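Asks: Pasted the sequence and its predicted model underneath.
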Amino acid sequence: MTAVDSPQVDITRPSVARVYDAGLGGKDNYEVDRAVLRAILAASPDAMVAARDNREWLIRITRFLAGQAGITQFLDCGSGLPTAENTHQVAQRLNPEATVVYVDNDPIVLAHGRAILAENDRTHLVSADLTQPDALLAHADVRRYLDFSQPVALYQIGTLHHCPDPDEVRAFMRTYVDALAPGSYVAISHFHNPGSGEDSAAAQRMQALMSGGPMGSGYFRTSDEIGTFFAGCEVLAPGIVPASEWWPDGPRMKPLVRPQRLFVAGLARKT
């Protein structure tokens, strides 16, 4: 695995990756992260159901891409702390030749990723800012391990809702998509505001809590707005839907709880 430089950990400020880790019962977090999680759960006790849905959706789309779609290259932006069934494990189980490049700039993620991936020569971790696509795409290790003349699966899973300016998101996602070969795929999951009703009011409350609190980010957007982040790629059926409803593994036995309705996902193909 590629070596990366790790900036110093700041334990006085919460980290998105560490809050997520705390919510999934991980150990790579601090009290400042757990305080944010407690505030989120106080406002929405079922919130981590959506986090689990997100992980299960990542597994399903990776199986599809590495299997049926024949994708052998993955660029996973804002990958977060390693947990069970990471992108490379799912993809390489189906195709041992699949190459995965993870991108993150959280020092805890970089340190743990380096340790876990040390013996996997087809999985790499680079330190870069996903909101700066020109620098990320030009990174020596990204260029070394991914061939952009061939299809790549670009993952922005649970990342774009931490970017406050949707116009900026549209601009940098266009840069990413322009760099991808035809036949590439773009995967996005995102906090969702349905635009009306009680769920919309709940989304607005959660946005105020998350973006106005110590974490400083967490923006809920409509499906139409999220759709523009695919930068003209063809969104596959069933569209931009709750993550648990995207090709589920079986029939739904219980209705969705609100946090599941406020978290959507979609997969698109560049033609």
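Replies: Yes, it's here. Numbering: from 1, shown residues only.
Asks: Could you use CA atoms for every contact and neighbour count after this?
Replies: Noted.
Asks: Quick one: the helices in the stretch 151-271 of the chain, in order.
Replies: In the stretch 151-271 of the chain, the helices defined using DSSP state H, counting those that start in this stretch lie at 166-179, 197-211, 223-227, 258-261.
Asks: okay, these in JSON lines with mean neighbour count next?
Replies: Converted to JSON lines, these look like this (neighbours: other C-alpha atoms under 10 Å):
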{"stretch": "helix 166-179", "mean neighbour count": "17"}
{"stretch": "helix 197-211", "mean neighbour count": "17"}
{"stretch": "helix 223-227", "mean neighbour count": "18"}
{"stretch": "helix 258-261", "mean neighbour count": "21"}
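Asks: between those helices, which gets nearest to Val36?
Replies: Nearest of the helices of the stretch 151-271 of the chain to Val36, taken as C-alpha to C-alpha: helix 197-211 at 8.3 Å.
Asks: what's the closest one packed up against?
Replies: Counting contacts by 3 or more C-alpha pairs under 8 Å, 6 or more residues apart in numbering; DSSP states H and E, helix 197-211 is packed against helix 31-43.
Asks: try this one side by side with the last:
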Amino acid sequence: MTENPPAGIDISTPNVARIYDYMLGGKDNFEADREAAEQIIKAFPESREGVQLNREFLGNAVRHLAGDAGIRQFVDLGAGLPTQNNVHQVAYAVNPDVRAVYVDNDPVVCVHGRALLASSPNVAMVESDLRKPDEIWSRVLETGLINADEPVALLLVAVLHFLDDPYAEVARLRELMAPGSHLVITHLSSKDDRSGDTETMRQVYSRASSGVVPRTVADIQRFFGDFELLDSGDFISPRALERFAVLGWAGVARKP
């Protein structure tokens, strides 16, 4: 991305979505984002591969849900910048009738996202904040793409670790989902043997647009409530999950 951005974009402060974009090999980032990403990579050399594996997990989960699970509508919260192999593109390849809504709380990301998605049918991007679940659901339904009475796949991919205590908000979103819906979560995990590196990563993100809160696997799984956790090995290789476990944990669960 050019270092002469449109008015209103702060290129001096690292942005979470743009750091992620850089790690994925994208071009929608600035020098501050690249510097922050390289500091994270220095502390966690596995982080670049971890981002790729996170994306791999997302793609496999979406294919499974659009295919075997028969899900026709997807809501991606904290979606960030549209990149390659987006949720709607992966789902369309399985079923062209799928509808998708992306949600982000960054107005600049939303403006850019709408421009990138303008030519995509049955896709929308809305601005809202995960800390306001009822507002999110209202704005998602206002697009006309999501039917609240039908099962939906709600994606919380690499987003919850940027919030201090989002358990009540996620619980409310679970309540709003119809039976048969699925919840997809990927999350940075905390490990005692990497506490120093984790602290370095915290410091980098504290200077960015959001802090970061890694959690234990048990604490991550609490986000699913009473949903039925699926065996991820049914749709992603155990080797990929093992490699991803160095940095995080991922799972998919179904609402009874």
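Replies: Here it is on my side, so go on. All values reported here derive from a predicted model rather than from experimental measurement.
Asks: Quick TM-score on the pair, please.
Replies: The TM-score (TM-score structural alignment, normalised by the length of structure 2) is 0.89; 250 aligned residues with a C-alpha RMSD of 2.3 Å.
Asks: picking that back up, reformat the helices of the stretch 151-271 of structure 1 as CSV; add distance to Val19 of structure 1.
Replies: Output for the helices of the stretch 151-271 of structure 1, formatted as CSV (distance: least, C-alpha to C-alpha, whole Å):
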stretch, distance to Val19 of structure 1
helix 166-179, 23
helix 197-211, 11
helix 223-227, 23
helix 258-261, 16
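Asks: out of those, which comes closest to Leu117 of structure 1?
Replies: Leu117 of structure 1 sits nearest to helix 166-179 of all these, at 25.2 Å, using C-alpha to C-alpha.
Asks: and for that closest one, what are the contacting residues?
Replies: 131-134, 137, 148, 160, 163, 186, 228-231, 270 (C-alpha atoms under 8 Å, 6 or more residues apart in numbering).
Asks: Ok, stretch 233-243 of structure 1 next?
Replies: 50, 53-54, 57, 186, 189, 223, 227, 246-247, 260-271.
Asks: Of these, keep whichever come out buried.
Replies: 50, 53-54, 57, 186, 189, 223, 227, 246, 260-270 (16 or more other C-alpha atoms under 10 Å).
Asks: before we move on, the earlier item: what's the closest of the contacts of helix 166-179 of structure 1 to Leu117 of structure 1?
Replies: Ranked by distance to Leu117 of structure 1 (C-alpha to C-alpha), the contacts of helix 166-179 of structure 1 are led by Leu137 at 21.1 Å.
Asks: show me what contacts the nearest residue to Arg48 of structure 2 once chain neighbours are set aside?
Replies: Once flanking residues are discounted, Arg48 of structure 2 sits nearest to Met23: 5.5 Å by C-alpha to C-alpha, 6 or more residues apart in numbering. When contacts are counted by C-alpha under 8 Å, 6+ apart, Met23 of structure 2 touches Ala37, Arg48, Val51.
Asks: Which secondary structure state does the second one sit in?
Replies: It stands for Arg48 of structure 2. Following DSSP: H, G, I helix; E, B strand; the rest coil, the label given to Arg48 of structure 2 is helix.
Asks: From Gly78 of structure 2, how far off is the most centrally placed residue in structure 2?
Replies: Using C-alpha atoms, centre = their mean, the residue of structure 2 that lies closest to the mean C-alpha position is Val157, 2.6 Å off. Per C-alpha to C-alpha, to the nearest Å, Val157 of structure 2 is found 7 Å from Gly78 of structure 2.
Asks: What of Asp129 of structure 2?
Replies: Distance of Asp129 of structure 2 to Gly78 of structure 2, computed by C-alpha to C-alpha: 8 Å.
Asks: In terms of neighbours, single out the busier of the two.
Replies: More neighbours surround Gly78 than the other of Asp129 of structure 2 and Gly78, with 23 against 16 (other C-alpha atoms under 10 Å).
Asks: Next up, the contacts around the nearest residue to the more buried one once chain neighbours are set aside.
Replies: Spatial nearest neighbour of Gly78 of structure 2, chain neighbours left out: Asp104 (4.6 Å); criterion: C-alpha to C-alpha, 6+ apart. Counting by C-alpha under 8 Å, 6+ apart, Asp104 of structure 2 touches Leu77, Gly78, Ala79, Gly80, Cys110, Met125, Val126, Glu127, Ser128, Asp129.
Asks: run the last query once more with 10 Å
Replies: Neighbour list for Asp104 of structure 2: 17, 76-81, 110, 113, 125-130, 136 [criterion: C-alpha atoms under 10 Å, 6 or more residues apart in numbering].
Asks: And Gln68 of structure 1, by the same measure?
Replies: By C-alpha under 10 Å, 6+ apart, the residues touching Gln68 of structure 1 are Thr62, Leu94.
Asks: cool, Ile19 of structure 2 as well?
Replies: Listed by C-alpha under 10 Å, 6+ apart, the contact set of Ile19 of structure 2 reads 25-26, 28-38, 40, 205, 208.
Asks: now swap in Ser127 of structure 1 and tell me
Replies: Contacts of Ser127 of structure 1 were listed using C-alpha under 10 Å, 6+ apart, and they are 3-7, 78, 102-107, 109-110, 136, 139, 141.
Asks: Let's see which of those end up in helices.
Replies: The helices, defined by DSSP state H, take in Pro107, Val109, Leu110, Leu136, Asp141 from the contacts of Ser127 of structure 1.
Asks: Surely the first one is in contact with Gln8?
Replies: Yes - taking C-alpha atoms under 10 Å as the contact criterion, Pro107 of structure 1 and Gln8 are neighbours in contact, 6.3 Å apart.
Asks: how much space is there between the residue nearest to the centre of structure 2 and Glu56 of structure 2?
Replies: From Val157 of structure 2 over to Glu56 of structure 2 the distance is 11 Å, taken as C-alpha to C-alpha.
Asks: How about His88 of structure 2?
Replies: 15 Å.
Asks: Quick check on these two: which one has the bigger neighbour count.
Replies: Shown here are His88 of structure 2 and Glu56; by other C-alpha under 10 Å, His88 has more neighbours (26 against 17).
Asks: Can you give me the buried ones in stretch 210-230 of structure 2?
Replies: Buried residues in stretch 210-230 of structure 2, defined by neighbour count with 16+ other C-alpha under 10 Å: 210-215, 217, 220-221, 223-224, 227, 229.
Asks: quick one: contacts for the residue opposite Leu188 of structure 2 in structure 1 once aligned?
Replies: Aligned against structure 1 by TM-score structural alignment, Leu188 of structure 2 finds its counterpart in Phe191. Shown in contact with Phe191 of structure 1 (C-alpha under 10 Å, 6+ apart): 50, 158-162, 203, 206-207, 218-223, 226, 242, 259-265.
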